[in-house]
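Visitor: the following block contains a protein sequence and its predicted model.
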Amino acid sequence: MTGLLHIDSSLRTEGSVSREVSAAFATAWREAHPDAPYTYRDLAAEPLPHVDGEVVAARADTSGRHRLEQELVGELKAAETVLIGAPMYNFSVPSGLKAWLDWILVPELFANPETGVGVLTGKRVVVVTARGGSYAPGTPRADNDFQAPYLRLIFDQLGLRDVEFVHTELTLAHTVPHLAQFRAQADASREESHQAVRRLVVAG
């Protein structure tokens, strides 16, 4: 049976666009798969500790893995679809999401470097982002997007090739004066993101 692992990482619980759009995907997905397992993690409400030396040492000793690592890896392996809400913070991802990635980047999940295939290959990943400005191709800040390229690289290391991004741009247009001229584009981007996640649920 298919399952959904839904992860939110925005520090904002009210007014978060990444939470809003990821929730729209999750709601539509659960309506389409009413009997399927659903696991939710809020990395802001329940932050993960950073990986430390003790955890690294445990990874070298196959007889005793860290309990939290087992739990997080188990959630990932059990899901057929992974949904990640990832606002852009300082041109990259929130530290809470980085901590989650550090926990699940374990040798058993790495893809074979020759074939690119791993135990996670075949799973679907949907990343919902929210960016205060615009980092779309052709925009002045396109080269400052260290968020999507970073996540693609990480997922590639895990053999996850079915990765789709839904970007909501210009989310600060209604609050930052010098972006006010882009409010119409911001509203259009937000609406398109909602339409995009609905399409992805139908397509998946």
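Guide: Ah, there it is. Numbers count the residues shown, from 1 in each chain.
Visitor: alpha carbons only for contacts and neighbour counts from here, please
Guide: OK.
Visitor: where's the residue nearest the centre of the chain, which helix or strand?
Guide: With the centre of the chain defined as its mean C-alpha position, the nearest residue by Cα atoms, centre = their mean is residue 84, 2.6 Å away. Element membership of residue 84 [criterion: DSSP states H and E] is strand 81-87.
Visitor: here comes the other one, which I'd like you to weigh against the first:
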Amino acid sequence: MTLNILRIDASVRREGSVSRELNDKVIDRFAAAGDVAVTKRDLITPLPLIDETWIGATFTDPEDRTDEQTRALELSDDLIAELQAADTLVIGLPIYNFAIPSGLKAWIDLVSRRGVTFRYTESGPVGLLTGKRAIVTVASGGTEVGSDIDFATGYLRHALAFIGITDVLFVKADRLAIDAEATLKAAEAAVAELPLAA
């Protein structure tokens, strides 16, 4: 059975990116264990920010949307289709200035759609993309994952849960500026121990 992986790279660096290198290792681990199909979404190519037209389109029933509103949602539809088709997400998360990169925030905005990836109920929002898991490779120079100044991992965990993805594992290569060798060694060991099945 093929494992469908959606790989998301959020680093603004093509070369020398620890999160990209760790994503490679995660993919290699799954590929060595069985058949995988990988869809790549590289956020180094900027995504558009949501705007008034986009918001208006999401709050308009599909049959009532104008041509402009339909066009405004085309990329969002494509990104959501990638998510829907995936069994596992592999997300590279560099921490920039204590938070997630702007490209990853733009992606989250575009895939968080009322009635498509989440819905509101009397007891609160319910995510619609259930039965998936995410493996997040985190890289930071000085921000320790889980510390008071880490505003990235908690936010991403919450954003994924909001759309229904609650099985989230973090592989951390944090505080690289302090002890890169030990940090990378620990991260690679964590990749080697990742469970192959959700």
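Guide: Nice, thanks for sending it over. It should be emphasised that the depicted structure is a prediction, and the values quoted were computed from it without experimental measurement.
Visitor: can you give the contact residues for the strand holding residue 84 of structure 1?
Guide: 2-10, 17-19, 21-22, 26, 76, 93-94, 97, 123-131 (Cα atoms under 8 Å, 6 or more residues apart in numbering).
Visitor: buried among these? Make that a ChimeraX selection.
Guide: Filtering these down to the buried ones (16 or more other Cα atoms under 10 Å) takes a single ChimeraX command:
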select :3,4,5,6,7,8,9,10,17,18,19,21,22,26,76,93,94,97,123,124,125,126,127,128,129,130,131
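Visitor: out of the contacts of strand 81-87 of structure 1, which sit inside strands?
Guide: 4, 5, 6, 7, 8, 124, 125, 126, 127, 128, 129, 130 (DSSP state E).
Visitor: hang on, the third one packs against residue 37?
Guide: No: the pair residue 6 of structure 1 and residue 37 fails to qualify as a contact (Cα atoms under 8 Å) at a distance of 10.9 Å.
Visitor: measure the aligned partner of residue 199 of structure 1 in structure 2 to residue 18 of structure 2 for me?
Guide: Structural alignment (TM-score structural alignment) places residue 199 of structure 1 against residue 193 in structure 2. Distance of residue 193 of structure 2 to residue 18 of structure 2, computed by Cα to Cα, to the nearest Å: 18 Å.
Visitor: for residue 94 of structure 2, same thing?
Guide: Residue 94 of structure 2 is 8 Å from residue 18 of structure 2, by Cα to Cα.
Visitor: overlap of the contact sets of these two?
Guide: With Cα under 8 Å, 6+ apart, residue 94 of structure 2 and residue 18 have common neighbours residue 139.
Visitor: can you pull out the helices in structure 2?
Guide: Here structure 2 has its helices, by DSSP state H, at 18-33, 52-58, 67-72, 74-85, 102-111, 153-162, 176-192.
Visitor: let me see the contact set for residue 109 of structure 1.
Guide: 118, 119, 120, 158.
Visitor: which of the residues you listed has the most neighbours?
Guide: residue 158 (25 neighbours; other Cα atoms under 10 Å).
Visitor: what does it align to in structure 2?
Guide: Using TM-score structural alignment, residue 158 of structure 1 lines up with residue 163 in structure 2.
Visitor: that match is in contact with residue 133, isn't it?
Guide: No: look at residue 163 of structure 2 against residue 133 with Cα under 8 Å: they stay out of range, at 11.7 Å.
Visitor: number of residues surrounding the equivalent of residue 103 of structure 2 over in structure 1?
Guide: With TM-score structural alignment defining the correspondence, residue 103 of structure 2 maps onto residue 96 in structure 1. Residue 96 of structure 1 has 22 neighbouring residues, counting by other Cα under 10 Å.
Visitor: any idea how far residue 94 of structure 1 is from the closest residue to residue 96 of structure 1 other than its chain neighbours?
Guide: Using Cα to Cα, 6 or more residues apart in numbering and skipping residues adjacent in sequence, the residue nearest residue 96 of structure 1 is residue 43, 5.7 Å away. As defined by Cα to Cα, residue 43 of structure 1 lies at a distance of 9 Å from residue 94 of structure 1.
Visitor: got it, and residue 145 of structure 1?
Guide: 14 Å.
Visitor: now do the same for residue 106 of structure 1: its match in structure 2.
Guide: Under the alignment (TM-score structural alignment), residue 106 of structure 1 pairs with residue 113 in structure 2.
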